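Novice: no sequence on this one, just coordinates:
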């Protein structure tokens, strides 16, 4: 293996180790961190292909961590349908000629998410509005996923606003992330940006991601989650601003 190739593998491995650690501590953040870091080194479409398997495996793990999968799927299927439609519809942007501007979009999504976390933006959604809002939130999340590879906005703030029980929220996030990952893979494959050969590269990222999750779970027992989340969002904000401003200045 040549030195540049070895350096590339090492950087990808370290990125997913860090991303997995963040997910192990906070319960989310693996794709966000991976896209943020790798987005500084390659086009978002290339980073997204590496993300597919680590994200899918860790999110399926999270999804089936409790007994409420079927009930959550029945409740949130309109949102999931919106995510699939929006992601597949927008995948041509991240995979095609919009790839360069997708970096700016990625930066904007990361910056918005980091600011919402740092400033603890919170809102509540009344039950009677959920049926109407869920499909719209799904479509917007899908459009952002297909355009940037990041699937946290606005899905995460929306699910947090529904006042779900802690276990249900964790599984609902796992459901949203799993559907987003599958839809992104379908969208990229449809645009010829993800093929069977890319699975091998994505598979190599699974081991450091799982190792990172294991490390993160142990770290969570030793530090304040609030402190960790604050520094996580600060670092994410720095990454987002760097990507956002790269093509604007």
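Specialist: On my side now, so go ahead. Everything quoted here is computed from the prediction, not taken from an experiment.
Novice: from here on, just use CA atoms for contacts and neighbour counts.
Specialist: Noted.
Novice: for stretch 30-44, which positions count as buried?
Specialist: Under the neighbour-count criterion of 16 or more other Cα atoms under 10 Å, stretch 30-44 has 30-40, 43-44 buried.
Novice: which two of those have the greatest separation?
Specialist: 30 and 43 (17.8 Å; Cα to Cα).
Novice: okay, one more to line up with it:
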């Protein structure tokens, strides 16, 4: 299914052209994302994406962040068994994410670079705003499936454009009463299915190949290193205050992305 030759692909030609400082900058973005996730639990892409777009086009940055998300969520998706039962329960957002990623990637690979940058910045603003405001929904039983499909579709669009599907998915799962381990398992399953769809669509429509996936998998290493480095400090920092500071910084970086795009 995937070609593992070095030639072609989306990531290797860009990374090959970078000097050492640029590669260090990319690695530091991933480490920083891992450190923030280690303290607050928010996703690596939300922090890493605004930094990565200084080095990579949005399309390549989204692809680079795909495997860290998959590898980080597979253990949680499999934890506790009952995989098929859980999949049936969250079938509506799952279907929405599959369709949303196909649509989102198809849109992303057709956008001009400045438009993609602006759209990614706007998506990050929405994501950070949702997490700061922490909106809560309460869904009546007849609305669970249609709202699940709609929010799954929207989350996949956010994933395709800026690698941040979490806020909409979290809103939906909390609204359906998912808590604790059930919440973690359900969101992990949706994220894995979402990213697999995203990578598959990239491979067919944007010339991504198997070597791109290996590079993306390698990007998990600095992200995990960041989480391990920050672990000794985790209990000394107030996670909610730190989370708020980080999200405000993400908002500022996302606004800068839109300004940089020149659409205004």
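Specialist: Right, received. Where do you want to start? Given the structure is predicted, the values throughout are model-derived calculations rather than measurements.
Novice: what's the TM-score here?
Specialist: The TM-score (TM-score structural alignment, normalised by the length of structure 1) is 0.88; 249 aligned residues with a Cα RMSD of 2.4 Å.
Novice: for the buried residues of stretch 30-44 of structure 1, which one is nearest residue 16 of structure 1?
Specialist: Residue 16 of structure 1 lies nearest to residue 34 out of the buried residues of stretch 30-44 of structure 1, by Cα to Cα, at 6.2 Å.
Novice: would you map the helices across the stretch 1-150 of structure 2?
Specialist: In the stretch 1-150 of structure 2, helices defined by DSSP state H, counting those that start in this stretch lie at 12-17, 20-40, 44-52, 58-64, 66-78, 83-89, 91-108, 113-133, 144-162, listed in chain order.
Novice: can you put those in JSON lines and add distance to residue 174 of structure 2?
Specialist: Below are those laid out as JSON lines (distance: least, Cα to Cα, whole Å):
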{"stretch": "helix 12-17", "distance to residue 174 of structure 2": "39"}
{"stretch": "helix 20-40", "distance to residue 174 of structure 2": "18"}
{"stretch": "helix 44-52", "distance to residue 174 of structure 2": "20"}
{"stretch": "helix 58-64", "distance to residue 174 of structure 2": "26"}
{"stretch": "helix 66-78", "distance to residue 174 of structure 2": "17"}
{"stretch": "helix 83-89", "distance to residue 174 of structure 2": "14"}
{"stretch": "helix 91-108", "distance to residue 174 of structure 2": "13"}
{"stretch": "helix 113-133", "distance to residue 174 of structure 2": "13"}
{"stretch": "helix 144-162", "distance to residue 174 of structure 2": "11"}
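Novice: residue 240 of structure 2: which of those is closest?
Specialist: Among the helices of the stretch 1-150 of structure 2, helix 20-40 comes nearest to residue 240 of structure 2, with 7.2 Å by Cα to Cα.
Novice: on that earlier part again, which stretch among the helices of the stretch 1-150 of structure 2 comes nearest residue 239 of structure 2?
Specialist: helix 20-40 (5.3 Å).
Novice: neighbouring contacts of that closest one?
Specialist: The contact list for helix 20-40 of structure 2 (Cα atoms under 8 Å, 6 or more residues apart in numbering) reads 15, 42-49, 51-52, 55, 219-220, 222-231, 234, 237, 239-240, 242-243, 246.
Novice: just want the angle from it to helix 66-78.
Specialist: Put simply, helix 20-40 of structure 2 runs at 20 degrees to helix 66-78, going by axes from the mean of the first three to the mean of the last three Cα atoms, to 10 degrees.
Novice: in helix 20-40 of structure 2, what's buried?
Specialist: 22, 26-40.
Novice: check stretch 203-214 of structure 2 too.
Specialist: So for stretch 203-214 of structure 2, counting by 16+ other Cα under 10 Å, buried means 203, 206, 208, 209, 210, 211, 212, 213.
Novice: ditto for stretch 142-154 of structure 2
Specialist: With burial defined by 16+ other Cα under 10 Å, the residues of stretch 142-154 of structure 2 counted as buried are 144, 145, 147, 148, 149, 150, 151, 152, 153, 154.
Novice: what's the match for the second one in structure 1?
Specialist: Right, residue 145 of structure 2. Taking TM-score structural alignment, the alignment pairs residue 145 of structure 2 with residue 131 from structure 1.
Novice: how near is that match to residue 230 of structure 1?
Specialist: 32 Å (Cα to Cα, to the nearest Å).
Novice: cool, residue 198 of structure 1 as well?
Specialist: Per Cα to Cα, residue 198 of structure 1 is found 34 Å from residue 230 of structure 1.
Novice: swap in residue 44 of structure 1?
Specialist: For residue 44 of structure 1, the distance to residue 230 of structure 1 - Cα to Cα - is 25 Å.
Novice: equivalent analysis for residue 178 of structure 1, please.
Specialist: Taking Cα to Cα, one finds residue 178 of structure 1 at 25 Å from residue 230 of structure 1.
Novice: what of residue 168 of structure 1?
Specialist: Remark: distance between residue 168 of structure 1 and residue 230 of structure 1 (Cα to Cα) = 24 Å.
Novice: who's more crowded, those two?
Specialist: Set side by side, residue 168 of structure 1 and residue 230 show more neighbours around residue 168, with 19 against 16, by other Cα atoms under 10 Å.
Novice: nearest residue to residue 149 of structure 1 other than its sequence neighbours?
Specialist: Spatial nearest neighbour of residue 149 of structure 1, excluding adjacent residues (Cα to Cα, 6 or more residues apart in numbering): residue 48 at 5.8 Å.
Novice: just checking, residue 208 of structure 2 touches residue 215?
Specialist: No: using Cα atoms under 8 Å, residue 208 of structure 2 is not in contact with residue 215, being 11.2 Å away.
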